[in-house]
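Chemist: Show me the folded form of this:
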Amino acid sequence: MADFSAKDVKELRERTGAGMMDSKKALQENGGDMEAAVDWLRTKGLAAAAKKAGRTAAEGLVGVAVEGTRGAAVEVNSETDFVAKNDQFQDFVAKVTEIALNTDGDVEALKAADYPGGTTVNDKLTDNIATIGENQSLRRVAHVAVSKGAIVSYVHNAAAPNLGKIGVLVALESDAGADVLEPLGKQLAMHIAAAAPLALTGDDLDADTIERERAIAQEKAAESGKPDNIIEKMVEGAIAKYRKENALMSQLFVMDNKTKIEDVVAAAAKDAGSAIVLKDYVRFQLGEGIAKKEENFAEEVAAAVA
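Modeler: Okay, the predicted model is just below:
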């Protein structure tokens, strides 16, 4: 057996960006010689991942998975949209989403989870970076569950089954049957995909976001030149409107643009003769919040030629 330790494997991984299994094999093949192992990985094209790690990854795929009364959503990013059409990448996102069903929604826990083939999710991701040739990242994961009822998923403009650019999960807690909950969940999921609520209820909206909106409303109202008591009412009115428009339960259903979502759920419960609670939801839109680098194609070509 080659003379090297787990610490050597860790060091080689950090130096090259290669996966754990590849690093271990490199040391085995080279008798534990660190520098020879680095060269071995380079010749195999497995030391490329580290060089790609600094590049912006804002494309990729969102995956959703449902198993019984549990659901998971995952976003895995890549540098270009071409990778999202790659079978290897799609297979990875699909498998990782299934694995996420057994995690608690923590990214680091998912990265450390076992991946088919005797490796981990993070090591497989590193291997993919080397073989596909682009930076990739497991950006976020969410998990929802109900004690009874249904988790319903929806993917907008799916690139493959359960994979696309917008993925939604709806958690409905109820004794009603699937014949009621599935179509209701699908309609709600389509609404969520289109309307992009920021929280389930107005009280669930992020406090910092509300304060930012309040400051904007205050500035706008102050420009009116009206008395302070009127300005205060204008600000509170603006905040109430913001809460109503951005909380799922108070949004107007996109199917008719007049019925509140809470009333849509209540009507379905009445028809079913059973209480239905919209307990939770997840909406992942690919790349939201990531600052994309603007590329000038002509300059890029000129730089490459130079």
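
Chemist: alpha carbons only for contacts and neighbour counts from here, please
Modeler: Noted.

Chemist: can you give me the helices in the chain?
Modeler: 6-16, 20-29, 34-43, 49-52, 81-84, 87-100, 107-112, 121-132, 178-195, 207-222, 228-246, 261-272, 297-305 (DSSP state H).

Chemist: what separates the first one from the chain centre, distance-wise?
Modeler: Offset of helix 6-16 from its chain centre (CA atoms, centre = their mean, to the nearest Å): 29 Å.

Chemist: and residue 62, how far is that from residue 51?
Modeler: Distance, residue 62 to residue 51, using CA to CA, to the nearest Å: 25 Å.

Chemist: Which of these two has more residues huddled nearby?
Modeler: Shown here are residue 62 and residue 51; by other CA atoms under 10 Å, residue 62 has more neighbours (32 against 14).

Chemist: Following up with a second sequence; could you model it the same way so I can compare the two?
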Amino acid sequence: MAEFSAKDVKELRERTGAGMMDSKKALQENGGDMEAAVDWLRTKGLAAAAKKAGRTAAEGLVGVAVSGTTGAAVEVNSETDFVAKNGQFQDFVGKVTEIALGVDADLDALKAADYPGGGTVEEKLTANIATIGENQSLRRVGRIGVDQGVVVPYVHNAAAPGMGKIGVLVALESEAGADMLEPLGKQLAMHIAAASPMALTGADLDPDTIERERAIAKEKAAESGKPDNIVEKMVEGSIAKYRKENALMSQIFVMDNKTKIEDVVAQAAKDAGTGIVLKDFIRFQLGEGIEKKEENFAEEVAAAVGA
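Modeler: Purely as a prediction, here's the structure:
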């Protein structure tokens, strides 16, 4: 019998939205392998597609900052939301985000950077852990820029200036003035916060992710009993839809629910009388891919595992 725990069943339920018994069966069928169980549930139509990354599963703050035509984003985690509201913690996040503007988008480089008042970023973080009395971590950093144009920041439901649970940066390369580019960048950033694109274009999507989606689509299509040539067309159709829905440029603009983002940018360029290129974006959502540690599990889950 496959070995897995009540915690595993609970995690699988939270990640997929599947029922308790379906989650247990998925783990049994896949030798306790969590990722394989997720895919198994999806092929059976028992789970929503890849929603784990959209869940906030850790506390802390995401910070964004812009200087000139460069923007930076960082994520700093804490154990509780109480600490995320702490002035000392927020001051650290703000300063580290500003520091990130001047270093490579590399976590080790950021940790080794000088911190205002002495020491390094990592040393200041260690000191904060000691004084606040709760574990904290500098999880990730990103930086984008343009040669000419703007980088527009946006924070959804800001907890303090420049920081919150979702932070977005949009880089627009153009000769157009800031009066044209800033409003466009703000609307695009709001769309990105809501729609959570995985890449700029379909071609930019992670190949491993595409292959995983292809395998799932193939298994689903094969269950239809249709001929191989029809199955292949079904698979390619599923992948094309996946690329369209998860690439920013082909997503439908949330502001009007009918226009592709690429057409929104093209119309803005026409209105401005000069080219506008949506060069890059960053979207950090607090806790993406992190599961909170929980000590108590529902008795029904424990019973399901022991059944």
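
Chemist: thinking again about what came up before, of the helices of the first structure, which is nearest residue 66 of the first structure?
Modeler: Residue 66 of the first structure lies closest to helix 87-100 among the helices of the first structure, at 8.1 Å (CA to CA).

Chemist: Sort out which residues of that closest one are buried, please.
Modeler: 89, 90, 92, 93, 94, 95, 96, 97, 98, 99, 100 (16 or more other CA atoms under 10 Å).

Chemist: neighbours around the residue mapped onto residue 192 of the first structure from the second structure, how many?
Modeler: Per TM-score structural alignment, the equivalent position to residue 192 of the first structure in the second structure is residue 192. Around residue 192 of the second structure sit 25 other residues, with neighbours defined as other CA under 10 Å.

Chemist: likewise residue 61 of the first structure?
Modeler: Each residue near residue 61 of the first structure was counted by other CA under 10 Å, and the total is 31.

Chemist: I'd like to check which residues are in contact with it.
Modeler: Residue 61 of the first structure makes contacts with 75, 76, 77, 84, 90, 93, 163, 164, 165, 286, as judged by CA atoms under 8 Å, 6 or more residues apart in numbering.

Chemist: and which of the residues you listed is nearest to residue 22 of the first structure?
Modeler: Minimum distance to residue 22 of the first structure across those is 21.0 Å, recorded for residue 93 (CA to CA).

Chemist: Distance check, that closest one against residue 115 of the first structure.
Modeler: In terms of CA to CA, residue 93 of the first structure sits 11 Å off from residue 115 of the first structure.

Chemist: and what of residue 73 of the first structure?
Modeler: 17 Å.

Chemist: Comparing those two, which residue is more hemmed in?
Modeler: residue 73 (29 against 18).

Chemist: Could you check how far that one is from residue 93 of the first structure?
Modeler: As judged by CA to CA, residue 73 of the first structure and residue 93 of the first structure stand 10 Å apart.

Chemist: list residues touching both of those two?
Modeler: Shared contacts of residue 73 of the first structure and residue 93, counting by CA under 8 Å, 6+ apart, come down to 62, 63.

Chemist: and residue 303 of the second structure, how many neighbours does it have?
Modeler: 10.

Chemist: let me fix that: residue 145 of the first structure
Modeler: 23.

Chemist: and it, what does it touch?
Modeler: Contacts here follow CA under 8 Å, 6+ apart; on that basis residue 145 of the first structure touches 69, 70, 71, 151, 171.

Chemist: again, only using 7 Å
Modeler: Contacts of residue 145 of the first structure were listed using CA atoms under 7 Å, 6 or more residues apart in numbering, and they are 69, 70, 71, 171.

Chemist: Distance to residue 234 of the first structure and neighbour count added to those residues, as TSV?
Modeler: As requested, the contacts of residue 145 of the first structure are exported to TSV (distance: CA to CA, whole Å; neighbours: other CA atoms under 10 Å):
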residue	distance to residue 234 of the first structure	neighbour count
69	44	17
70	43	19
71	41	29
171	36	26
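
Chemist: Shared with the second structure, which of the residues you listed?
Modeler: Using both residues aligned by TM-score structural alignment, their matches' CA atoms under 7 Å, the second structure keeps these contacts from the contacts of residue 145 of the first structure: 69, 70, 71, 171.

Chemist: my guess is the second one contacts residue 149, does it?
Modeler: In this case it means residue 70 of the first structure. No: with contact defined as CA atoms under 7 Å, residue 70 of the first structure does not reach residue 149; the gap is 10.1 Å.

Chemist: Distance-wise, check residue 304 of the second structure relative to residue 189 of the second structure.
Modeler: 43 Å.

Chemist: okay, the two: which has more neighbours?
Modeler: Neighbour totals were compared for residue 304 of the second structure and residue 189, and residue 189 leads with 25 against 16 (other CA under 10 Å).

Chemist: Tell me how many other residues crowd residue 35 of the first structure.
Modeler: With other CA under 10 Å as criterion, residue 35 of the first structure counts 12.

Chemist: typed the wrong thing, it's residue 201 of the first structure
Modeler: 17.

Chemist: Now which residue in the second structure aligns to it?
Modeler: By TM-score structural alignment, residue 201 of the first structure lines up with residue 201.

Chemist: Please list all residues in contact with its match.
Modeler: 247, 248, 249.

Chemist: Would you mind confirming that residue 276 of the second structure makes contact with residue 173?
Modeler: Yes: judged on CA under 7 Å, residue 276 of the second structure makes contact with residue 173 at a distance of 5.9 Å.

Chemist: gap between the closest residue to residue 164 of the second structure other than its chain neighbours and residue 261 of the second structure?
Modeler: Excluding its sequence neighbours, the residue lying closest to residue 164 of the second structure (CA to CA, 6 or more residues apart in numbering) is residue 158, at 4.4 Å. Distance, residue 158 of the second structure to residue 261 of the second structure, using CA to CA: 25 Å.

Chemist: Please identify which of the two sits among more neighbours.
Modeler: The neighbour count for residue 158 of the second structure versus residue 261, taken as other CA under 10 Å, is higher for residue 261 (20 against 16).
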